[in-house]
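> what follows is a protein structure lacking sequence information:
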């Protein structure tokens, strides 16, 4: 399915066909004026939860990370709409939806050009009952079966050659039925083949678990938990 693209001067709106998107959808002030700010989360930057309880959405602005992020913050070199991070993530999320993979669902995106650079936003459906794995593990340990399910979910993405550029503990959710779901596919892609990148994904995830354990006073993660995750991963890969 090709996305619907609407250009308004230096602004592009990207959405599913027939969806009547306006620039206000990407403005937190608009949602505030409508009385439809449901909440927000503070990671490296603010992510807004907007809409209503029946159809909650996540509004995310694209920010740079690392040292360059401290200097440029949210501006990216413009080399065409289809090269923008918002367009790429939007189209990838629709591919994941068609593959029926447990990932967040894209609603719309926008890219706004200003000279040589652009800024961008992404609007997604909120995962029903979704809870951040890090937040969960600060409260209580997970059973072995749940760790195995997380491993099986990661393996499912790898079987479809889906590369997650930032697979970490914060980007794994458990939904309202305690089923794992992956979020934040910025810079992700579907690879031509499986390879070393699969192991690199797992290594990055393990580092993130250990980082949280060292940083937080209470974080329920052990080497046995990782072994359970890997059992689930390997079982799904072999099957």
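Perfect, thanks for sending it. Predicted model only: the values in this text are computed from it and were never measured. Numbering: from 1, shown residues only.

> switch to C-alpha atoms for all contacts and neighbour counts from now on
Will do.

> okay, strands next: where are they in this structure?
Ranges of strands within the chain are 4-8, 11-15, 37-42, 46-50, 57-61, 76-77, 106-114, 117-125, 131-132, 162-163, 172-174, 180-182, 189-190, based on DSSP state E.

> would JSON lines of the ones you listed with mean neighbour count and distance to residue 21 be doable?
Output for those, formatted as JSON lines (neighbours: other Cα atoms under 10 Å; distance: least, Cα to Cα, whole Å):
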{"stretch": "strand 4-8", "mean neighbour count": "14", "distance to residue 21": "9"}
{"stretch": "strand 11-15", "mean neighbour count": "21", "distance to residue 21": "7"}
{"stretch": "strand 37-42", "mean neighbour count": "13", "distance to residue 21": "18"}
{"stretch": "strand 46-50", "mean neighbour count": "20", "distance to residue 21": "15"}
{"stretch": "strand 57-61", "mean neighbour count": "21", "distance to residue 21": "14"}
{"stretch": "strand 76-77", "mean neighbour count": "16", "distance to residue 21": "23"}
{"stretch": "strand 106-114", "mean neighbour count": "23", "distance to residue 21": "7"}
{"stretch": "strand 117-125", "mean neighbour count": "21", "distance to residue 21": "11"}
{"stretch": "strand 131-132", "mean neighbour count": "17", "distance to residue 21": "28"}
{"stretch": "strand 162-163", "mean neighbour count": "22", "distance to residue 21": "28"}
{"stretch": "strand 172-174", "mean neighbour count": "23", "distance to residue 21": "27"}
{"stretch": "strand 180-182", "mean neighbour count": "23", "distance to residue 21": "25"}
{"stretch": "strand 189-190", "mean neighbour count": "17", "distance to residue 21": "25"}
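
> next one for the comparison:
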């Protein structure tokens, strides 16, 4: 099963790109620039994180229907990010941050996991370094858990569903490098999605160790938001329900 993905490569000058030709009829690398969408007046919003994530719309294949995508430029975190904000040491195309995340999203689509679809990525060489960008599908009518829990409580069934969804990824050996409450989305029908797979990978060794670390990281993120935000509807019993769902599958 390939879920309609038709991955092609495109090279122009110092740029190397991957894109899904099923989603993009006439690909140009500038689609990975925010200015491309600004000129078309098709930016629908943005979100702040390490950098700015842009939400854009596009009318293309297969039936000119409107598609909603997420455009993200890769930025470094930590102290080094203050010095070299968006440059990475180049070793090979396949090992760049963008290509690895694009390939992982492609793999997860083949497994029918609830994660964004890969649309396009671009790696641009700058001598021994590179910068990178990613286009992926936007999860429609969805909010992240932090935004949701800042406003309301979740049902017991939904807490369990979150745990069940995470276990689906773990059962398929999908390691999420930054599993936290911001990277779990719930849509209007209570479907659960995981997003932001930068530095994620397929890990078949030492599953118990990294899976436990993933869950511990998620628990810490709930505690962090609980202690930081004036209103955050989370308590220990919610974590118990999440784990109950996780361990039931």
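The structure has been received and is ready for your questions. Source: prediction; values computed, not measured.

> could you dump the strands of the first structure into TSV and include distance to residue 29 of the first structure?
Shown next, in TSV, are those (distance: least, Cα to Cα, whole Å):
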stretch	distance to residue 29 of the first structure
strand 4-8	20
strand 11-15	18
strand 37-42	9
strand 46-50	11
strand 57-61	12
strand 76-77	23
strand 106-114	16
strand 117-125	14
strand 131-132	25
strand 162-163	34
strand 172-174	27
strand 180-182	28
strand 189-190	32
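
> identify the residue of the second structure aligned to residue 186 of the first structure.
Counting by TM-score structural alignment, residue 186 of the first structure lines up with residue 198 in the second structure.

> right, and that match touches residue 183 too?
No. Look at residue 198 of the second structure against residue 183 with Cα atoms under 8 Å: they stay out of range, at 11.2 Å.

> run a quick neighbour tally on the match of residue 186 of the first structure.
If you count neighbours by other Cα atoms under 10 Å, residue 198 of the second structure ends up with 18.

> with adjacent residues omitted, what lies nearest to it?
residue 101 (5.6 Å; Cα to Cα, 6 or more residues apart in numbering).

> the one you found and residue 200 touch, don't they?
Yes. The pair residue 101 of the second structure and residue 200 qualifies as a contact (Cα under 8 Å) at a distance of 6.9 Å.

> distance of the corresponding residue of the second structure for residue 228 of the first structure from residue 157 of the second structure?
The equivalent of residue 228 of the first structure in the second structure is residue 241 (alignment by TM-score structural alignment). Remark: distance between residue 241 of the second structure and residue 157 of the second structure (Cα to Cα, to the nearest Å) = 8 Å.

> those two: which is more packed in?
Set residue 241 of the second structure next to residue 157 and count neighbours by other Cα under 10 Å: residue 241 wins out with 20 against 12.

> neighbour count winner among residue 101 and residue 200 of the second structure?
Set side by side, residue 101 of the second structure and residue 200 show more neighbours around residue 101, with 22 against 18, by other Cα under 10 Å.

> residues contacting the aligned partner of the more buried one in the first structure?
In the first structure, the residue matched to residue 101 of the second structure (TM-score structural alignment) is residue 89. Residue 89 of the first structure sits next to 185, 186, 187, 188 when contact means Cα atoms under 8 Å, 6 or more residues apart in numbering.

> centre of the chain to stretch 165-181 of the first structure, how far?
9 Å (Cα atoms, centre = their mean, to the nearest Å).

> which residues are in contact with that stretch?
102-104, 127-134, 149-150, 153, 182-188, 201-202, 204-206, 208-209.

> if we can go back for a sec, residue 70 of the first structure is nearest to which of the strands of the first structure?
Comparing the strands of the first structure by their distance to residue 70 of the first structure (Cα to Cα), the top pick is strand 76-77, with 13.3 Å.
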